[in-house]
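A.B. asks: can't give you the sequence, but here's the structure:
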């Protein structure tokens, strides 16, 4: 009887205690994550989920698209007209030919809105703009001495400004081309922190306080009014939201990190571990099982290709796939057109464009994308698809 009672305790008591512990760990209050994000997916204080969800209200019925790659890669060869591009992050350091792409977009009549504390120096030099950086203000919650921002337009400005108590800075523009630049906003010291630059048929908007557009700021007092007034300068048109230039975008995430960030998945993971432990406890005695006969795989080309394809798909090694496709592409160019693919020179681009009848800009962009694969550690599925489309375009249209 005592043995039976002990078995019942072991069978039901221990799993119950482990299950209770798993629920406590999963649903216990978590500390607030104050790390910068600026991503449309994050509801943390310094994410941009609220702003992104409210963009359709500002832009009307026009579609909102998302770019997960650098602008030159996303835009491609055909430049749009009359569209809005929004980039928000703590710093914007352009890759590849993004500075030139922004110039082309502005000349075409598009509008680019950038909010960042730090900008690419080459980009600022091209605009003859200089910035003075300041320390981040970390005032206590509820402080009456909060840093404030305001708009220059009399119809939009607030009588007392918009106060911020966490994460805000007092960065300001020290010099800019007054002939083509309009002052749209100022900080608490009366310095310019929000400007509009005319270029071609488009407008470039530069803001030095990206924190003002985060979830925490939008929910603090009436600061959402300030963010929406800043974005109201953009016309109601199709809008592209940037998700590439974000804090931690290149940080590699493991499957376990994704599981632990989601409470339901985390609970399921704990329950799986509990089930595995219980299985080991009650099935510790080894049982002899029949050894199944495994037939060897057919040694055929089709089965081999399918096996390799499944292997790559399961590993999600998009960078390796892109590197191999670029290697095969260069071999195709060398064997078909007898053009050397190294080193990359203007003469090589011109020669290949004449022989293949593909625009030289597309060829240059394709080779620059391929060469940039050596400098990165990870490639997203969306970027792989865009890179593949560039290569397929060449194969389908070359002469």
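C.D. replies: It's in. Being a predicted model, the structure only gives us computed values, none of them experimental. Numbers count the residues shown, from 1 in each chain.
A.B. asks: For the rest of this, base every contact and every neighbour count on C-alpha atoms.
C.D. replies: OK.
A.B. asks: ok now do residue 62, which residues does it touch?
C.D. replies: 56, 236, 237, 238, 239 (CA atoms under 8 Å, 6 or more residues apart in numbering).
A.B. asks: can you pick the most crowded of these?
C.D. replies: For the contacts of residue 62, the largest number of neighbours (other CA atoms under 10 Å) sits with residue 239, at 24 neighbours.
A.B. asks: wait, doesn't that residue sit right on residue 85?
C.D. replies: Yes. If you go by CA atoms under 8 Å, residue 239 and residue 85 touch, sitting 5.8 Å apart.
A.B. asks: thinking again about what came up before, which of the contacts of residue 62 lies closest to residue 202?
C.D. replies: Among the contacts of residue 62, residue 237 lies closest to residue 202 (CA to CA), at 13.1 Å.
A.B. asks: Now do the closest one against residue 384, distance only.
C.D. replies: 28 Å (CA to CA, to the nearest Å).
A.B. asks: thinking again about what came up before, pick out whichever of the contacts of residue 62 sits closest to residue 218.
C.D. replies: Among those, and counting by CA to CA, the member closest to residue 218 is residue 56, at 16.2 Å.
A.B. asks: ok, second structure coming up, stack it against the first:
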């Protein structure tokens, strides 16, 4: 195992341990988003209402994920109740709902905003009427005047800024510092009736689980007649078939999954970089000429032929003088010594001694000792420096 891989592995394990400790000690966060999803157990989901709806409508409730336009375009439907809770609908779907109400159906619409041309046709204008952090929703009917619900978490503050004549107010928002504002109305439309409540927050899990809140909800839906009710729910409630749905639905597993993928990407990035190939060490070619010369020199020394070695050294010296210093070596006289002195700057005594040894090496009858060879080699090398 490579050293770099071990380092990356240790760093990855340390990071995972730190993240695990942070995950264990982390406080669970609450999702306060107003999603109005029937499968959500978060504070502002409709999970509780969805479970209680069957009893609330006496098992005469039909849920559909189709839009009102698609649902009513399939054929003629009988007279029934229509339920819409904080759902984004296109104008054609709203028109289909109004057509059904005109034919005798009743519609309970619990939304904070409706397209202006639709609200105008019903007979009201809605807007933000309050910025208080707490609201109290009450019904105006004497039979229900003791039933109310307190909104203490993110109320929308919506209400009806204008209501046409013949529109009946069924509920209102009560605040300490402001006058009461209508939030629940009833109006006849053709042969049917439309109920509009612009604060659907009271149907969410957070408020339905509070004691006394369920009574207000029952009072609101008591205005609908006892018959089949079609509830148009959001069409994103189908269970995902994605094979990672369990991991991604669990916050801890989802966090660990993304950390794993991030670590894997980093590992691939650092190890995929191009690495330089190892350059082999090439031994330089040996100068065999030097080895050859050394071998020949050792051979001469072993045989003790110092005279021949002095002759070859003298020949090499004179050839060097001719080639490099351009001095004639035909006569090794005083004139030659003078020229060599001027060219090299060496003392004449040294040159005279070297010339004497050169002549001795050139004389085939001279008696040569090893000391003469050593001395001559030293002087000639000194002169040629």
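C.D. replies: Done, it's in. Treat the numbers as computed from the prediction; the structure is a model and nothing was measured.
A.B. asks: TM-score of the superposed pair?
C.D. replies: Remark: TM-score between the superposed chains equals 0.55 [TM-score structural alignment, normalised by the length of structure 2]; 262 aligned residues with a CA RMSD of 4.1 Å.
A.B. asks: can you tell me which of the contacts of residue 62 of structure 1 stay in contact in structure 2?
C.D. replies: Retained contacts for these in structure 2, judged by both residues aligned by TM-score structural alignment, their matches' CA atoms under 8 Å, are 56, 236, 237, 238.
A.B. asks: show me the contacts for the residue nearest to the second one when sequence neighbours are not counted.
C.D. replies: Closest residue to residue 236 of structure 1 apart from its sequence neighbours, by CA to CA, 6 or more residues apart in numbering: residue 59 at 4.4 Å. Counting by CA under 8 Å, 6+ apart, residue 59 of structure 1 makes contact with 235, 236, 237, 238, 239.
A.B. asks: Kindly report the same for residue 99 of structure 1.
C.D. replies: Listed by CA under 8 Å, 6+ apart, the contact partners of residue 99 of structure 1 are residue 123.
A.B. asks: what's the answer for residue 169 of structure 2, then?
C.D. replies: 140, 182, 183, 184, 185, 186.
A.B. asks: buried stuff in the helix or strand residue 269 of structure 1 falls within?
C.D. replies: Taking DSSP states H and E as the criterion, residue 269 of structure 1 maps to helix 263-282. Residues of helix 263-282 of structure 1 classed as buried by neighbour count (16 or more other CA atoms under 10 Å): 266, 267, 269, 270, 271, 274.
A.B. asks: again, but for stretch 168-177 of structure 2
C.D. replies: Buried residues in stretch 168-177 of structure 2 (16+ other CA under 10 Å): 169, 170, 171, 172, 173, 174, 175.
A.B. asks: Reformat the kept ones among the contacts of residue 62 of structure 1 as TSV; add secondary structure and distance to residue 46 of structure 1.
C.D. replies: Shown next, in TSV, are these (DSSP: H, G, I helix; E, B strand; the rest coil; distance: CA to CA, whole Å):
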residue	secondary structure	distance to residue 46 of structure 1
56	helix	21
236	coil	26
237	coil	26
238	coil	25
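A.B. asks: of those residues, closest to residue 201 of structure 1?
C.D. replies: For these, the nearest to residue 201 of structure 1 is residue 237 (15.1 Å; CA to CA).
A.B. asks: Does the closest one touch residue 80 like I think?
C.D. replies: No. Judged on CA under 8 Å, residue 237 of structure 1 makes no contact with residue 80 at a distance of 11.7 Å.
A.B. asks: which residues in the stretch 51-200 of structure 2 form helices?
C.D. replies: 68-73, 91-102, 116-122 (DSSP state H, counting those that start in this stretch).
A.B. asks: Give me the mean distance between the second one and structure 1.
C.D. replies: Averaged over the aligned pairs, helix 91-102 of structure 2 sits 2.0 Å from structure 1 after superposition, using mean CA distance after the TM-score superposition for structure 1.
A.B. asks: any idea which residue sits dead centre in structure 2?
C.D. replies: residue 262 (7.2 Å; CA atoms, centre = their mean).
A.B. asks: quick one: it from residue 272 of structure 2, how far?
C.D. replies: 15 Å.
A.B. asks: Kindly report the same for residue 220 of structure 2.
C.D. replies: For residue 220 of structure 2, the distance to residue 272 of structure 2 - CA to CA - is 65 Å.
A.B. asks: Can you find the partner of residue 213 of structure 1 in structure 2?
C.D. replies: Alignment note: residue 213 of structure 1 maps to residue 203 in structure 2; criterion TM-score structural alignment.
A.B. asks: I'd like to know how many residues surround that match.
C.D. replies: 24.
A.B. asks: go on, the one 3 residues further on?
C.D. replies: Residues within reach of residue 206 of structure 2, counting by other CA under 10 Å, total 20.
A.B. asks: cool, residue 43 of structure 1 as well?
C.D. replies: 17.
A.B. asks: Quick check: residue 317 of structure 2 is in a strand.
C.D. replies: No. Counting by DSSP: H, G, I helix; E, B strand; the rest coil, residue 317 of structure 2 is located in no strand; its state is helix.
A.B. asks: Identify the residue nearest it in space, chain neighbours excluded?
C.D. replies: Using CA to CA, 6+ apart, the closest residue to residue 317 of structure 2 is residue 380 (6.9 Å).
A.B. asks: Which positions in structure 1 sit opposite the host helix or strand of that neighbour in the alignment?
C.D. replies: Using DSSP H and E, residue 380 of structure 2 sits within helix 370-383. Against structure 1, there is no aligned range for helix 370-383 of structure 2 (TM-score structural alignment).
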